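Student: Kindly return the folded structure for what I paste below:
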Amino acid sequence: MRIQNKTSLPIGEKTDQLYVCLLKIFGDTRFELDEFTCEPLGNEALNFTTEGIYHLFGAVKSDNQYLPWSIVLKVIKPDSEEKNNPQHHNYWRREALLFESNLLDDLPGLIRAPIRYLVEEQQDGMVWLWMEHVKGHFAHTKEQFEFIAHQLGMFNAEYLTARAMPNEAWICRGWLKSWTTSSQMYAPRTESFLSRLQDEEVKSAWEWLQVLTVDLDYKLSSLERLPRVLAHQDLSHKNMLIEMTSDYEQLVLMDWQFLSVSGIGEDLGKMFGVNVSLDVIPVDQYEAYRDSLFSFYIKGMRELGWQGNVELARYGYCLSAALRSVWEVPQLCSLSVQLDGDPLNLALQQRVQHLKKIINMQKAMAHEAESLKEKSYSF
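Tutor: Next up, the predicted model:
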């Protein structure tokens, strides 16, 4: 067999595993495999617990014709000690355990997960996840994000109206609390540069964050009092593929490493906030996106039969998005000090200005969450 291996993986030793995957792709069809290619997939920064993501592809010969195939191989690994805790937001084995369960089968609405072919434990302690290579496109228009928000509402509402909440011990139950704790741990250490801040707007952002987080534990516990839903919690645009079938669009959600039981609205807040941070959703249009996405999210929930208080979902949505500031305000402070020392650096100027706009958005959403809390004892 001819193998073009453009990686350091010992892929030539994995032909038996590859055949297992191909049998799941082609079913009872008789085929021959003569050659294939393995190469890295993408060049984005990887999660702490991801060693690499790879693309295997080729064609099999069947009845004198060649049938193409394509597989994604994700290699996950242990990391720091806290990520061995099943309740850590980034528990390293969660996606492998999820692949071995049936929790991603028969998702509501027009949502699906990639087809899982094989979970393979390695002698070095890593785990190889063999899965479908999904062909689709990423969201880049407001209408596409509205479609995603609608499907996300259906997914979340399924666990309030029709389906029992899964109770597996490896599903995170306090995702945002774990994430904010880790963000504060890994954010730039502000003690070394706060005294050197010169930008008054940045100083104000830091002071605002201190007020926001003075009762952080209470805010996080208020989310735990919201109606509980199953949540993806990692809906950056690269984890959401819109796939065209013969007559409709379908949403394929990738990378379920952060799967959690969360408060209603949290998943949407993460999706909205992270895509603004990535500049996929234009921060200058945040109000239009913020309200439109929430409207479509609630529409999806109503279609699944949820008739609860919309303000509960709005509170989870706003607070989840606002609490991203525990990571982004320290980033702003750090970059602002760097810019003071290199004032002609255009890339730094643009990054600082973008972060200022994001934090102003987070301030507005935090203020709305506080107003909603004052209106109701439920939070």
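
Student: going forward, measure contacts and count neighbours with C-alpha atoms only.
Tutor: OK.

Student: so residue 75 makes contact with residue 127?
Tutor: Yes. At 5.8 Å, residue 75 counts as touching residue 127 under the criterion of CA atoms under 8 Å.

Student: need the strands for the stretch 51-200 of the chain, in chain order.
Tutor: Remark: strands assigned in the stretch 51-200 of the chain by DSSP state E, counting those that start in this stretch are 65-76, 111-112, 116-121, 127-132, 137-138.

Student: ok, residues contacting the longest one?
Tutor: When contacts are defined by CA atoms under 8 Å, 6 or more residues apart in numbering, strand 65-76 is touched by residues 22, 25, 49-61, 92-93, 126-133.

Student: so how far is residue 260 from the spatially closest residue to residue 103 that is not a sequence neighbour?
Tutor: Take residue 103 and drop its neighbours on the chain: the residue closest to it by CA to CA, 6 or more residues apart in numbering is residue 166, 7.9 Å away. According to CA to CA, to the nearest Å, residue 166 stands 10 Å off from residue 260.

Student: Same drill for the two, tell me which one is more crowded.
Tutor: Legend: neighbour count by other CA atoms under 10 Å for residue 166 and residue 260, higher for residue 260 (24 against 13).

Student: and the more buried one, how far is that from residue 121?
Tutor: To residue 121, residue 260 is 24 Å away according to CA to CA.

Student: Check residue 171 too.
Tutor: From residue 171 to residue 121 the distance is 20 Å (CA to CA).

Student: Quick one: the helices in the stretch 1-150 of the chain, in order.
Tutor: Using DSSP state H, counting those that start in this stretch, the helices of the stretch 1-150 of the chain run over 15-26, 94-100, 142-161.

Student: let's see this one next to it:
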Amino acid sequence: MPETALLKAEAREVLGAGRVAVEPLTHNPKNGVTAGVWRVRAGDRSAVLKVLTRNKKAAGHWAASDDPRHWNYWRREAHVYESGLARTWQPYGIRAPRLLASVERADGDIALWLEDVPGEAGPSWSLARHIEHARRLGAAQGAAVPGPAQPWFSHRFLREYIGGNTLGQELLDEDEAWQQPLVRDHFPAGLRHEMVRLHHDREWFLHIMESLPRTLSHLDQWPANLRAHGPDNVLFDWAFTGDGALGEDLGNYLPDSVFDLFVPAARLPEYAAAAYEAYLHGLRESGWRGDEHLVRLAVCASAVKYDWLTALMLARAGEEQWDYGGRGTVSAGLRYRERGLALAFLADWAAEARALAPPLGFPAPPSGRR
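Tutor: A predicted model of the protein is given here:
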């Protein structure tokens, strides 16, 4: 809970008079950049308070960084709101919550007071709504090619983010890890071979992603960061914003819909195909006239982002399974079955990327060379 006197003083400035009530909101508690997220009510008004910090202890790669180009730069989200960048995609039906106030506190933290957005949360959306979001995203990103440059944009996000997720990597080649009941009973046949291959080809995939056409990217697009409000899709958590490949955000959004049990894995092939076509339609609507094969390559090669997830699941197959934010448990069997199917789908994306790249002038991956 934030310091009460300070919070009440800020709430009076932002929301006016009234009894202050505070409700903690779900977020990633491991991230050293986020001191906390709360809904604050004063009288009949409310706002969301997100406190950014570099003073919170965090383990491993979740530690806050002072490097403006690092993927976890502690002050980036404040820059996004204060600069007006969060409004860039609004003409295309995607916007951030309105910034009500940005307060630099005496201890160095930054309190972002944001619009409390009502409406249907992304995890409850229909497939049609997710697909429509893909179209809007395509229009927004097509208009942003090659993308504005800001000194605080994240760069080489995939490389740094994946590189920090190392838990369980030594298990990828261990028979016992793949024979754990949750893994053995719920992962599809052949998944081990494909995920080990993806891991061995990691550098090739990262080189591809870093060589493709660039655009302004959110880099944390998933249903839990979205809410439908009137004509807009409101997008939260802009902390990773920066330079990304055209199609990279879509390549994150689609599998994440399944990994966190928002969309059934059995529907992923049809969902991904429709969303990709919608994204292309949005690109063309924006006036973009590039080579769509490069976009397809970015979407498929973005499978590398989840190289770390297979190892993590091998490492945690004997543990209780918690949902995002750690507030409750989920069915271990359901999680492993759904994620196993989604990882198999990503293996198909990876295979498609390996086939697409050489005709477009990229070298063949090491695992495909003779």
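
Student: For the two chains, what TM-score is obtained?
Tutor: TM-score for the superposed chains, counting by TM-score structural alignment, normalised by the length of the second structure: 0.83, backed by 339 aligned residues with a CA RMSD of 2.7 Å.

Student: returning to that earlier point: aligned partner of the residue nearest to residue 103 of the first structure in the second structure?
Tutor: Counting by TM-score structural alignment, residue 166 of the first structure corresponds to residue 148 in the second structure.

Student: Residue 171 and residue 121 of the first structure: which is more packed in?
Tutor: Neighbour count, other CA under 10 Å: between residue 171 of the first structure and residue 121, residue 171 has more, with 25 against 14.

Student: tell me the contacts of that one?
Tutor: So residue 171 of the first structure contacts 86, 87, 94, 259, 260, 261 (CA under 8 Å, 6+ apart).

Student: show me where the stretch 201-350 of the first structure has helices.
Tutor: Here the stretch 201-350 of the first structure has its helices, by DSSP H, counting those that start in this stretch, at 216-224, 266-277, 286-303, 310-322, 325-341, 346-375.

Student: count of neighbours near the equivalent of residue 133 of the second structure over in the first structure?
Tutor: When the first structure is aligned by TM-score structural alignment, residue 133 of the second structure is paired with residue 148. A count of neighbours around residue 148 of the first structure, defined by other CA under 10 Å, yields 29.

Student: who's in contact with residue 105 of the first structure?
Tutor: Applying CA under 8 Å, 6+ apart, we find residue 105 of the first structure in contact with 112, 113.

Student: 10 Å - rerun?
Tutor: Taking CA atoms under 10 Å, 6 or more residues apart in numbering, we find residue 105 of the first structure in contact with 112, 113, 114, 115.

Student: Separate out the buried members of those residues.
Tutor: Buried members of the contacts of residue 105 of the first structure, counted by 16 or more other CA atoms under 10 Å: 112, 113, 114, 115.

Student: does the last one really touch residue 25, like I thought?
Tutor: When you say that, I think you mean residue 115 of the first structure. Yes. Between residue 115 of the first structure and residue 25 there is a contact under CA atoms under 10 Å: 9.5 Å.

Student: Touching both of these two, which residues are there?
Tutor: Counting by CA under 10 Å, 6+ apart, the contacts common to residue 115 of the first structure and residue 25 are 71, 132.

Student: number of nearby residues for residue 288 of the first structure?
Tutor: As a burial measure, residue 288 of the first structure scores 11 neighbours (other CA under 10 Å).

Student: Then residue 213 of the second structure?
Tutor: 18.

Student: which position in the first structure aligns with it?
Tutor: For residue 213 of the second structure, the residue aligned by TM-score structural alignment is residue 227.

Student: Show the contacting residues for its match.
Tutor: The contact partners of residue 227 of the first structure, by CA under 10 Å, 6+ apart, come to 157, 159-160, 261-265, 308-309, 312-313, 316.

Student: I'd like to know which of the residues you listed are buried.
Tutor: Neighbour counting over the contacts of residue 227 of the first structure (16+ other CA under 10 Å) leaves 157, 159, 160, 261, 262, 263, 264, 265, 312, 313, 316 as the buried ones.

Student: Could you check how far the fifth one is from residue 160 of the first structure?
Tutor: Look at residue 262 of the first structure and residue 160 of the first structure: by CA to CA, they are 12 Å apart.

Student: Need the residues touching each of those two.
Tutor: Counting by CA under 10 Å, 6+ apart, the shared contacts of residue 262 of the first structure and residue 160 are 227, 228, 229, 230.

Student: so the second one makes contact with residue 261?
Tutor: Yes. If you go by CA under 10 Å, residue 228 of the first structure and residue 261 touch, sitting 6.3 Å apart.

Student: Need the overlap of contacts for those two.
Tutor: By CA under 10 Å, 6+ apart, the residues touching both residue 228 of the first structure and residue 261 are 156, 159, 165, 173.
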